[in-house]
Structure formats: structure tokens, C-alpha cells
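Undergrad: Pasting a predicted model and its sequence here:
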Amino acid sequence: MFYDKYVSLCAQKGVTPSAAAKEIGINKAAVSNWKHRRNGPSDITVQKIADYFGVTTDYLLGADGKRDSGEEMAGWYSPLRFWDKINENRSDFMHYFMQAWEYPVEDIANLWGVPVDNPEKATDEEFKGFLLSTVKAVRLNPEDGEWDVVIIPQTEKGPTPVSESGPSDPVTAQIMEIICQMSPEEKRLYLENLRTLRLLQAQGRKPDIQE
């Protein structure tokens, strides 16, 4: 049961369920609803809780520590658990990320503003949003420092790509949330239009808008 895992994680962290909810930004009524099984948390709330405790959403939702493939999740965590280490050498992390990424490379820059060849150019907010929208879990090998990365299937709706403290640009955050909700075909059409628009801008031309 979700509430039981939530309470157990709170105990391990040394905080009360109410105090943890306040720090995460969840109201007490929601926690009460989980306790009495009136309803469960939203996908975004589950992700926030997973990031707060440094666990995977699979664990919180009752996946019994298993990935979809059946492999054990021991040592697998939300990427924000390792934020400082990932952020201090983004290029190194991206090397391992790209080994697991099976989608168009240009999507990473077009959708999340993260240049694959130079991820340090992205802002912290952009890079966090990218991680939350694309990385399901990570595992760091302590012996060689290599990363194992599990990608969120892009046919699923990923978390809204904004920072934990909220977006600095509400309009951008709203646009990114809409993009995350797109189907693969809608994303493809969006990217095609975006590429055409950028090509026209580079050529100093304006797009033809048909009424």
C-alpha cells in the first residue's frame, strides 16, 4: 500500500509524515486520503516524493523493487539523488545516457534545451527538467564510476520538466508540460515544424501562414 511505504520512508528519514508532506509541498488532506484509501497521489506527486526520499517511482507504486524487465532495483535511484555528482560532470553522465537513449538525438536539445555535445550550456533548471522527463532510474558503479541508466519510454507521459522549486518562466513550463503530454506522432510533427521554423529564421525568411 502506498501510504505504508510513505510512512516507512518517513521513519527512515527521521521525519513525520506531516513534516515530510510540508517539505515536499503536499497538503495534509492528500496524505489523509492516502491513509484512508480514498484516492492515490498523482504522477507528478509520486515523482516529487520519489525525489525527496531518493527512491524510484516503481518502489513507491508497489513494484516490489523490480524493473519492468524483472531485474532487481537494488542500488537504483531517482537521478536527483545524485544531482551534485551528475551536475559536476554532465558530459560524463551524458555519455552513458546516450548508450540507453533510443530516440532522436535532436529531441534532447529541441524539447529540453540540453545540447548533447555540451550539456554544460543548459541551465540547472533545464538539465533537471531533462533528467526528470527522460531518466527513470540510475545506478552508479562505485568501482569504475560508470553510470547505468534506465530511460522513461517516451510513449509514456513523463514528469513535467521543471525544477523542484517551480519554474522561473511559467510560460515555458506550461509549454514543456504540453510537450510531455504529446503522443510520439504529435512530438514528431512538432519537431518537424520547429526545424522548419528555425531553418527559415536562419535564412531570414518568415513562415507562410495560410488563413
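TA: Yep, it's here. Numbers count the residues shown, from 1 in each chain.
Undergrad: okay, CA-based contacts and neighbour counts for the rest of this
TA: OK.
Undergrad: all strands of this structure, in order?
TA: 135-140, 147-151 (DSSP state E).
Undergrad: Out of the ones you listed, flag the one nearest residue 33.
TA: The minimum distance between residue 33 and the strands of the chain falls on strand 135-140, with 26.4 Å, by Cα to Cα.
Undergrad: Name the surrounding residues that touch the closest one.
TA: 56, 75-79, 146-152 (Cα atoms under 8 Å, 6 or more residues apart in numbering).
Undergrad: Turn the buried ones among those residues into a named PyMOL selection, would you?
TA: Command for PyMOL that selects the buried part of the contacts of strand 135-140, burial taken from 16 or more other Cα atoms under 10 Å:
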select buried, resi 56+76+77+78+79+147+148+149+150+151+152
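Undergrad: Could you tell me which residues make contact with residue 17?
TA: With contacts defined as Cα under 8 Å, 6+ apart, residue 17 is in contact with 6-7, 10, 31.
Undergrad: mind checking how far it is from residue 174?
TA: Counting by Cα to Cα, to the nearest Å, the gap from residue 17 to residue 174 is 30 Å.
Undergrad: And residue 83, by the same measure?
TA: Distance of residue 83 to residue 174, given as Cα to Cα: 24 Å.
Undergrad: Residue 137 versus residue 81, what's the distance?
TA: Counting by Cα to Cα - residue 81 and residue 137 are separated by 10 Å.
Undergrad: the more surrounded of the two?
TA: Set side by side, residue 81 and residue 137 show more neighbours around residue 137, with 25 against 19, by other Cα atoms under 10 Å.
Undergrad: alright, now check it against this:
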Amino acid sequence: MFAERLKQLRKEAGLTQKSIADHFNIKQPTYSQWEQGKRGPSDETLQRFASFFNVSTDYLLGNSDIRNPEEDINLSDFEILYRNTSKGLSDNEQAQLEIDLKNFLIERQKVIQERQKAKSSDKLS
């Protein structure tokens, strides 16, 4: 699962294996082996990838489908999801999808705000 997620995130970011390898100061064949599932990175490199792609290590490893549970909604992820999901839909279906996604984002933001309030009140106690 790690190999698939790593490749997916790289492609979503519009990056090449070489550009990622250069950024992390590693050899491109080493990076390629990670995407092919032949090898895995060290824990430190895994953390660096998670930070770079703004996802959790659990997401990278396939232990969770939530990219980053501690973060507010990432609009670039929303845009990618919307574009990929809306392909081939009629105008009415696209409009409904947009409404559904907006409603979901509003509800998600409420949950995030409630968590932040709870953390703040815990700190004050």
C-alpha cells in the first residue's frame, strides 16, 4: 500500500521521481524501488515524505484513508477530488456533487472547531 500511495501523491503533486529524489537528496533508483514496493524507506524518510506531502504516516502506510486527521480541509485535495469525481457527470449531477461536497466540508469544519475548543478547554483546566 505504501508504494501505491507514494506514487499517487507524487503524481498528484505533478512531480517526477527524479525531482523527488533530488529534493530528498537520494538516488532516483532508490526512490523508484520504494514506488515499486521492492524496498521501504527508513522511519525518518517516511516522516519526511509525510511532512512533504502533508499526510500522516498512517495514510502513507495504508493504515488509514484519512490523509491528515489533524489538519483543516486542504483545498487542493478538495479540488483534485472534485475534478476526478465529476468527470463524466451531467451538469445536474455535477451541481449536486458540488452541493454535497460543500455540505460535507461545512460539517467537517464544525467537527474540527469542536475539537479545537475541547483542546483549549482542556489546557485551561
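TA: On my side now, so go ahead. What you see is a predicted model, and the numbers here were worked out from it, not measured in a lab.
Undergrad: one step back: what would the strands of the first structure look like in JSON lines with distance to residue 51 of the first structure?
TA: As requested, the strands of the first structure are exported to JSON lines (distance: least, Cα to Cα, whole Å):
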{"stretch": "strand 135-140", "distance to residue 51 of the first structure": "11"}
{"stretch": "strand 147-151", "distance to residue 51 of the first structure": "16"}
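Undergrad: What number of residues are in the vicinity of the corresponding residue of the first structure for residue 15 of the second structure?
TA: Mapped onto the first structure by TM-score structural alignment, residue 15 of the second structure lines up with residue 15. Applying other Cα under 10 Å, we find 13 other residues in the vicinity of residue 15 of the first structure.
Undergrad: Shared with the second structure, which of the contacts of residue 17 of the first structure?
TA: Using both residues aligned by TM-score structural alignment, their matches' Cα atoms under 8 Å, the second structure keeps these contacts from these: 10, 31.
Undergrad: Now for the contacts of residue 17 of the first structure: which two are most distant?
TA: Farthest pair in these (Cα to Cα) is 10 and 31. Separation: 12.4 Å.
Undergrad: which residues in the second structure form helices?
TA: Here the second structure has its helices, by DSSP state H, at 2-12, 17-24, 28-36, 43-53, 57-61, 75-86, 91-124.
Undergrad: now, of these, which is deepest in the fold?
TA: Ranked by mean neighbour count, the helices of the second structure are led by helix 57-61 with a mean of 19 (mean count of other Cα atoms under 10 Å).
Undergrad: Tell me the counterpart residues of the longest helix along the first structure in the second structure, please.
TA: Ranked by residue count, the top helix of the first structure under DSSP H comes out as helix 184-202. Aligned by TM-score structural alignment, helix 184-202 of the first structure falls on no residue of the second structure.
Undergrad: Determine how far that helix lies from the middle of the whole chain.
TA: Computed by Cα atoms, centre = their mean, to the nearest Å, the separation of helix 184-202 of the first structure from the middle of its chain amounts to 23 Å.
Undergrad: cool, stretch 90-107 of the first structure as well?
TA: Mean-position distance between stretch 90-107 of the first structure and its chain equals 14 Å (Cα atoms, centre = their mean).
Undergrad: what does that stretch correspond to over in the second structure?
TA: Using TM-score structural alignment, there is no partner range for stretch 90-107 of the first structure in the second structure.
Undergrad: Just the buried residues of that stretch, please?
TA: Buried, per 16+ other Cα under 10 Å, within stretch 90-107 of the first structure: 90-91, 93-94, 97, 101, 107.
Undergrad: Chain neighbours aside, what residue packs nearest to residue 33 of the first structure?
TA: Leaving aside its sequence neighbours, residue 33 of the first structure sits nearest to residue 39 (Cα to Cα, 6 or more residues apart in numbering; 5.8 Å).
Undergrad: How much space separates that neighbour from residue 3 of the first structure?
TA: Distance from residue 39 of the first structure to residue 3 of the first structure, by Cα to Cα: 11 Å.
Undergrad: just residue 57 of the first structure next, same as before
TA: Per Cα to Cα, residue 57 of the first structure is found 13 Å from residue 3 of the first structure.
Undergrad: closest one to residue 128 of the first structure among the strands of the first structure?
TA: Evaluated over the strands of the first structure, closeness to residue 128 of the first structure peaks at strand 135-140, with 10.2 Å, by Cα to Cα.
Undergrad: roughly how far out does the closest one sit from the chain middle?
TA: 11 Å.
Undergrad: same thing with stretch 10-17 of the second structure?
TA: How far stretch 10-17 of the second structure lies from its chain's middle: 13 Å, per Cα atoms, centre = their mean.
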